[in-house]
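Visitor: I would like to see how this sequence folds:
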Amino acid sequence: MELNTIQPAVGAKHAKRRVGRGIGSGLGKTAGRGHKGQKSRSGGFHKVGFEGGQMPLQRRLPKRGFKSMNAPFRAEVRLSELNGLAVADIDILVLKQAGILPVVARDVRVILSGELTRAVNLKGLKTTAGAKAAIEAAGGSVA
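Guide: Got it, this is the predicted structure:
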């Protein structure tokens, strides 16, 4: 193959459509736009979703739902997950290294779910009232 012999594939290139060049071309007179109406005019078109003045669908339907931007940074930890850890002093870094929390988690809360059978000391973690009572009942502390 030489540089001077390279050609586009057969059918890849085709002539530009020249409209409005007489009856014989098949695209004369109305130039493929049909007859009359807004779409046939030069510059005559409307925005996406416009329904001719009728209230558009996206405005007829009710607004619903909300996606929090903070969701990926919030996380919950169960008491049963704390029970499975080998260390007694627990903070966010320990939980991330154990794979219990995602790396991006910043706002961590310990919830009352499962049982805690040993004493653990929490540092820098928020807890629910029930979880705090369960931790203290097991001989642990929340700082």
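
Visitor: every contact and neighbour count from this point should use C-alpha atoms.
Guide: Fine.

Visitor: what is the burial count for the residue nearest to Arg118 when sequence neighbours are not counted?
Guide: Sequence neighbours aside, Ala138 is the residue nearest to Arg118 in space, at 5.8 Å (criterion: CA to CA, 6 or more residues apart in numbering). Residues lying near Ala138 (other CA atoms under 10 Å) number 15.

Visitor: another one to check against the first:
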Amino acid sequence: MKLHELYPFPEERKSRKRLGRGRGTGQGCTAGKGNKGQNARAGGGTPAWFEGGQMPLARRLPKRGFKNFDFRVTYAPINLDRLFATFAGKTEITLDDIYASGLCSKNVPVKILSRGEGAAVTVEAHRFSAKAAEKIVSAGGKAVILEAKDASEPVSS
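Guide: This is a model prediction of the structure:
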């Protein structure tokens, strides 16, 4: 027997409160909400962040950081060591190869990072870190930067 298999017997279970079903139940008339007022109304009560009318904490504190979430481009980072281990012996690594191998999700922009050693390979990606591109080029390969799909995505230089 496990913890999730335990259950109380039917006679041990507490029956629910039947609110508003007459005075004989002890919860008739106002159904335990008292007489009138904000909390007696349907949908009544204050929200969790309400601070009694004083300026709430969320509005007192300064706002910082990047807020333009709809247009932010998130790249899938792939390091050189992982890339070359996956495609050992290949001379050309395309974006379709990267997606097909499962290194990142499909249709996600890819950025190649510099951990690992360079190799004489042609690599296609949306972005390269400066060191990663330098390692690939110095080893005799090529770093091909792909154009962004639409105008909202930035194109690295």
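
Visitor: on that earlier part again, is it true that the residue nearest to Arg118 of the first structure touches Ala131?
Guide: No - assessed by CA atoms under 8 Å, Ala138 of the first structure is found out of contact with Ala131, at 10.6 Å.

Visitor: tell me which residue lies nearest the centroid of the first structure.
Guide: Centroid-nearest residue in the first structure, with CA atoms, centre = their mean: Lys67, separated by 8.8 Å.

Visitor: that one should be in a strand, yeah?
Guide: No - counting by DSSP: H, G, I helix; E, B strand; the rest coil, Lys67 of the first structure is not part of a strand but coil.

Visitor: and the residue nearest to Phe87 of the second structure when sequence neighbours are not counted, how far from Arg21 of the second structure?
Guide: Excluding its sequence neighbours, the residue lying closest to Phe87 of the second structure (CA to CA, 6+ apart) is Ile93, at 7.5 Å. Remark: distance between Ile93 of the second structure and Arg21 of the second structure (CA to CA, to the nearest Å) = 72 Å.

Visitor: which one of those two has more residues nearby?
Guide: Taking neighbours as other CA under 10 Å, Ile93 of the second structure and Arg21 compare with Ile93 leading, 18 against 13.

Visitor: what do we get in the first structure for that one?
Guide: Aligning on TM-score structural alignment places Ile93 of the second structure opposite Ile90 in the first structure.

Visitor: with Gly140 of the second structure instead?
Guide: So Gly140 of the second structure corresponds to Gly139, using TM-score structural alignment.

Visitor: before we move on, what about Ile112 of the second structure?
Guide: Applying TM-score structural alignment, one finds that Ile112 of the second structure aligns to Val110 in the first structure.

Visitor: what's the neighbour count on that match?
Guide: Number of residues near Val110 of the first structure (other CA under 10 Å) recorded here: 21.

Visitor: can you classify it by secondary structure?
Guide: From three-state DSSP, the assignment for Val110 of the first structure is strand.

Visitor: dump the residue contacts of it.
Guide: Counting by CA atoms under 8 Å, 6 or more residues apart in numbering, Val110 of the first structure makes contact with 76-79, 125-128, 131.

Visitor: what about the second structure, which of those residues hold up?
Guide: Among the contacts of Val110 of the first structure, the ones still in contact in the second structure (both residues aligned by TM-score structural alignment, their matches' CA atoms under 8 Å) are 76-79, 126-128, 131.

Visitor: closest one of those residues to Lys96 of the first structure?
Guide: When these are compared for distance to Lys96 of the first structure (CA to CA), Val77 wins out at 11.0 Å.

Visitor: how far away is the closest residue to Gly140 of the second structure other than its chain neighbours from Lys135 of the second structure?
Guide: Nearest residue to Gly140 of the second structure, sequence neighbours excluded (CA to CA, 6+ apart): Ala120, at 4.5 Å. Relative to Lys135 of the second structure, Ala120 of the second structure is positioned 9 Å away (CA to CA).

Visitor: which residues of the first structure fall in strands?
Guide: Counting by DSSP state E, the first structure has strands at residues 74-78, 89-90, 107-111, 121-122, 126-127, 141-142.
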